[in-house]
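K.L.:
mind folding the following:
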Amino acid sequence: MLVRFFAGSIHRQIALLAVAPVALFAILGIISENLTIKEPESVSQARSVAMRIELVVDMIRSAETADQESTILDAVRRTGIRVEEVSAAELDGPEMEVGLDDFRLEIENNLSPGVNAKLRAETESGHLQPVLVVGIDQRRALAFLPPPALPDSRITDREISDFLATMAMFVPVILLSLYGSRMIASPLQRFSQAARDLDPDKGPERPFEERGPPEIRTLAKSLNDMRSRVRGMIEARTRMLRAISHDLRTPLTRLRLRTERSTEPSLRDALLADIDALTLMIEETLVYLRKDTSKETQLRADLPSLINTACHDFADMGYSVAYHGPDRFAYPCRPHALKRAVANLIDNGTKFARHVNVELRVKPDLAISISVTDDGPGIPAEFHADVLEPFYKLDSARNDRGGFGLGLSIVKDIVESHFGTLTLENATPRGLIAEINLPSPDSIHMLANANAG
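P.N.:
Reported below is the predicted structural model:
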């Protein structure tokens, strides 16, 4: 649990650390409230009625005239307590038997000790029944018919007030903690998003916003400076490789001309093969360094024709290459770049196999899959990810006859520029399956808009 907590987002950790103590305090308060002995509402109501009865008795004793007494009794009746004046002799009669939980007995028990009171089923001089008779003086008494007891509710007014007080403290703390955690985590989330979208060759010079608290500004400045240094190193490496590749073309051309004038056929053919291999390496390097696949205009191209053209080019050179798939299917793509990707996969297969199959499959949602299968030695599964990296060659697995190891890297870049994926899988019983998966046309538009945003 703790490992998952500390591995979670900073936003969640700060919010939880701020809210947890308050939540614990509220829970403990609720538990302690439930563990304390609660007083039923009927008891508090009985106490309130008893206090009012005593107040009425005191007011009657203080009244100077009969009119004042009549006015007081009328006022009491309007509050819901029926009352009438009776003889003090009613206090000498038998007391009515009631249960221990009777509301009238509860009222009697809450009267002050000096109050002379008795429960009577009825009085001889009055009309109310049953009543609580309370003495005024030696001659007079008051017979009260209290209102019925209110039922005890599950939630008392005190509990409601305690809950509201807790919420008044709890809710602002939650809101402030969430706001504070968001203020702290938001710049880090922006940095994370900027790092995911970062392209060394494109985008603004300083993609990380240098604003906010001093610590955040320092971090953003350091990331921007690091990005500038990385971009400078990549540009320097690219210029160096491009210059070397261009400079090698001239001596290679002179060497080819001199070799073609050689009078020894076997030596001439061997030298020309080496020159062709060097030329292929240079062209492959220049293609990889240009990274101009994204600059080509996207068109609706006929994929079967495009793939068939690549297959026929290799078949004309004497390789066994076959196409399987529909005769016509229009798909939005960069046709020259996609043809180069298919051609690179076919070329990779012809280097190590006797036969290559190219298959185009159209899925129900119009997404497509282009698989290039050969019958060569295949590639061990643990090296599938490595061979997609630039300048990586696995001579021990497949006896490469030349190249810098950029063919599959170029394919990967082209496929990813089409929002697709390139996967490698060993065939059974032998061979390699290189599969290009491209999204449906509708998905391409959504991904392009999301990428532009």
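K.L.:
going by C-alpha atoms from here, please, whenever you check contacts or count neighbours.
P.N.:
OK.
K.L.:
tell me if Leu422 really is in a strand.
P.N.:
Yes - under DSSP: H, G, I helix; E, B strand; the rest coil, Leu422 falls within a strand.
K.L.:
quick check: closest non-adjacent residue to it.
P.N.:
Ile436 (4.8 Å; CA to CA, 6 or more residues apart in numbering).
K.L.:
ok, the one you found - contacts?
P.N.:
Ser369, Ile370, Ser371, Val415, Gly420, Thr421, Leu422, Thr423 (CA atoms under 8 Å, 6 or more residues apart in numbering).
K.L.:
what is the burial count for the nearest residue to the fifth one once chain neighbours are set aside?
P.N.:
The spatial neighbour of Gly420 that comes closest, neighbours along the chain excluded (CA to CA, 6+ apart), is Leu438 at 4.4 Å. Here the count is done by other CA atoms under 10 Å, and Leu438 has 22 residues near it.
K.L.:
Leu438 contacts Leu422, doesn't it?
P.N.:
No - Leu438 lies out of contact with Leu422 (CA atoms under 8 Å); the separation is 9.0 Å.
K.L.:
picking that back up, which parts of the one helix or strand the residue nearest to Leu422 maps to are buried?
P.N.:
Assessed by DSSP states H and E, Ile436 sits inside strand 432-438. Using 16 or more other CA atoms under 10 Å as the test for burial, strand 432-438 gives Leu432, Ile433, Ala434, Glu435, Ile436, Asn437, Leu438.
K.L.:
now swap in stretch 90-108 and tell me
P.N.:
Quick answer for stretch 90-108 (16+ other CA under 10 Å): Glu90, Leu91, Glu95, Phe103, Arg104, Leu105, Glu106, Ile107, Glu108.
K.L.:
got those residues as a markdown table, with secondary structure and distance to Ala243 columns?
P.N.:
Compiled in a markdown table, the buried residues of stretch 90-108 are given as follows (DSSP: H, G, I helix; E, B strand; the rest coil; distance: CA to CA, whole Å):
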| residue | secondary structure | distance to Ala243 |
| --- | --- | --- |
| Glu90 | helix | 124 |
| Leu91 | helix | 123 |
| Glu95 | coil | 119 |
| Phe103 | helix | 105 |
| Arg104 | helix | 108 |
| Leu105 | helix | 109 |
| Glu106 | helix | 105 |
| Ile107 | helix | 106 |
| Glu108 | helix | 110 |
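K.L.:
this one as well, want them side by side:
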Amino acid sequence: MRNLRRASIQRQILILATLLVVLVSVVATISEPFTYGRHDRGFENGLFAGRAGIILDQFKRAGTEQQEAAVLKSAADLGLSVAKLPQDQVRANVEAPISSHELVARVKVLLGDSVFTSFQRALLGQSRGDALIVKVDAERGLVFQMPVFPAYLWLAPAVASGILKIVIPLILLAYFSSWLITEPLRRFAATARRASAESSVEEPFDFDGAMEIRSLAQSLNVMRDRIQSMVQDRTRMLSAVGHDLRTPLTRLRMRAERSGEPELRRLMLADIATLSFMIDECLAYFKDPSTSEIDRKVEISSLLQTIATDFSDTGVAATFNGPRRLTYVCKPQSLTRAITNLVDNASRYATQVEIGLEDRDDGGITIRVSDNGPGLTDELKAKVMQPFYKADQSRQIGAQGGSGLGLGLPIAKGIVTKGHNGQLTLLDRDPTGLVVLIDLPPPQAESAAIRPFGAATDVASAG
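P.N.:
All right, here's what the predicted structure looks like:
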């Protein structure tokens, strides 16, 4: 079985097709005697023709009317409908008397209906068959009423044979073959989705299944290692550049503060602050803390309430709406950073921001960050998820500070989707505004042993 699973798809199809032929042959050999036994149409026709021949011979030997009546009675006992032909019709019949062998042949011809004739009789409701007039001698004759066999005697053997020999083997083999070939593909697709969400998984694609799938898995693992190496090199390079830029920026700040012209000093310090902010934002985007942070059990209600309180202390009308106590296993520092980015982004374009929390029945949670700003069009909702895209021109009402680099939403989305396997969706708020909906799945089973999260220290350090 293992060798068949690891064979090439071409060889698997060839083996399964051969197995189908063998299976059909075995089933046909076993079921043939049971299918074409007592319900065989030809057997029934031959039996009737033989009995008719016997009755004809007995009637020929009958010398009296009592003997003829006895022969007709025995025919009725055998299930044959036979009547004596009147003498005037016998004299009018120009045919010569026939023997029993000729009668048997004629009966078989009359009973040898095709399946279409059987259908026609069934549709027309013909319960009586054709009549066969036989001349016994110059003065006597018989009328044989041909039977009409039930349609099931004609159709049931063929249907049963088709089901046993073709339909059932095909269904069983089709199910087995589809499972054999597609099951590795389904596992492969699930692994691909998991690998895209969990960048820390090493060698995610198992070398299992058909030869083509194993080759594809090996190639994808090599490609994934190269991509991860490129991303890590890029991150290290940007971190080094950002670190090296801080030194000349610090010298510029010190020289600008010693400037004797107040207006020039103010403008230079503002530009230096902007450069420092851009460097910090870019490094924060390329360095995802959720990849290194471990899951912890946290009082999610207190965490979100702390975020709302911190923004309220800075003059932002931020409120929290949710249960007083709710624990959840997550990466608290990363989640704090994501919610902070969303609230900070909303506070630039709205006068009121609300953080909502909902506990779902499946064990997951739903977080909503709503604002009363001008909202976004459907086209902009897709664009603002792209790094470095800013939609300031469409959301200028109530701006409370300078615009960012367009990294707040992408960073939050990365933390939610990659770090927590959740979903982040942008929705419209009634009557106006934007709602950022975060759906986080139930914690994994192994998260029960994770140590609790100290909200007071870790949240503070996250900010």
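K.L.:
quick one, which of the contacts of Ile436 of structure 1 are buried?
P.N.:
Ser369, Ile370, Ser371, Val415, Gly420, Thr421, Leu422.
K.L.:
Ser228 of structure 1: which of these is nearest?
P.N.:
Val415 (27.4 Å; CA to CA).
K.L.:
ok, the closest one - contacts?
P.N.:
Leu338, Ala341, Thr421, Leu422, Ile436, Leu438.
K.L.:
now do the same for the fifth one: its match in structure 2.
P.N.:
The reference is to Ile436 of structure 1. Under the alignment (TM-score structural alignment), Ile436 of structure 1 pairs with Ile438 in structure 2.
K.L.:
one more: the fourth one?
P.N.:
Alignment note: Leu422 of structure 1 maps to Leu424 in structure 2; criterion TM-score structural alignment.
K.L.:
and the top helix by length along structure 1, what does it pack onto?
P.N.:
For structure 1, the helix with the greatest residue count under DSSP state H is helix 214-260. Judged by 3 or more CA pairs under 8 Å, 6 or more residues apart in numbering; DSSP states H and E, helix 214-260 of structure 1 is in contact with helix 265-290.
K.L.:
ok, back up a step: quick check: the farthest pair among the buried residues of strand 432-438 of structure 1?
P.N.:
The distance between the two most remote of those (CA to CA) is 19.5 Å, for Leu432 and Leu438.
K.L.:
could I get the full set of strands for the stretch 351-453 of structure 1?
P.N.:
355-362, 368-374, 421-426, 432-438 (DSSP state E, counting those that start in this stretch).
K.L.:
need these in TSV with distance to Arg258 of structure 1, can you?
P.N.:
Converted to TSV, those look like this (distance: least, CA to CA, whole Å):
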stretch	distance to Arg258 of structure 1
strand 355-362	35
strand 368-374	37
strand 421-426	42
strand 432-438	40
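K.L.:
Asn308 of structure 1 is nearest to which of the ones you listed?
P.N.:
strand 355-362 (8.9 Å).
K.L.:
check which residues of that closest one are buried.
P.N.:
Those would be His355, Val356, Asn357, Val358, Glu359, Leu360, for strand 355-362 of structure 1 by 16+ other CA under 10 Å.
K.L.:
just the contacts of Val415 of structure 1 now: which is nearest Ala7 of structure 1?
P.N.:
Thr421 (29.9 Å).
K.L.:
measure Met368 of structure 2 to Ser196 of structure 2 for me?
P.N.:
For residue 368 of structure 2 the amino acid is Arg, not Met. 25 Å (CA to CA, to the nearest Å).
K.L.:
ok, back up a step: I'd say the match of Leu422 of structure 1 and Val435 touch.
P.N.:
No - here Leu424 of structure 2 lies out of contact with Val435, judged by CA under 8 Å, at a distance of 10.3 Å.
K.L.:
quick one, what contacts the match of Leu422 of structure 1?
P.N.:
Contacts of Leu424 of structure 2 were listed using CA under 8 Å, 6+ apart, and they are Lys413, Val416, Thr417, Val436, Leu437, Ile438, Asp439.
K.L.:
redo the residues you listed as CSV? Include distance to Pro323 of structure 2.
P.N.:
Listed next are these as CSV, based on distance: CA to CA, whole Å:
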residue, distance to Pro323 of structure 2
Lys413, 24
Val416, 21
Thr417, 24
Val436, 19
Leu437, 17
Ile438, 17
Asp439, 16
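K.L.:
how about the residues you listed, which pair is most distant?
P.N.:
For the contacts of Leu424 of structure 2, and using CA to CA, no pair is farther apart than Thr417 and Val436, which are 13.6 Å apart.
K.L.:
now which residue in structure 1 aligns to Phe207 of structure 2?
P.N.:
In structure 1, Phe207 of structure 2 lands on Glu209 (TM-score structural alignment).
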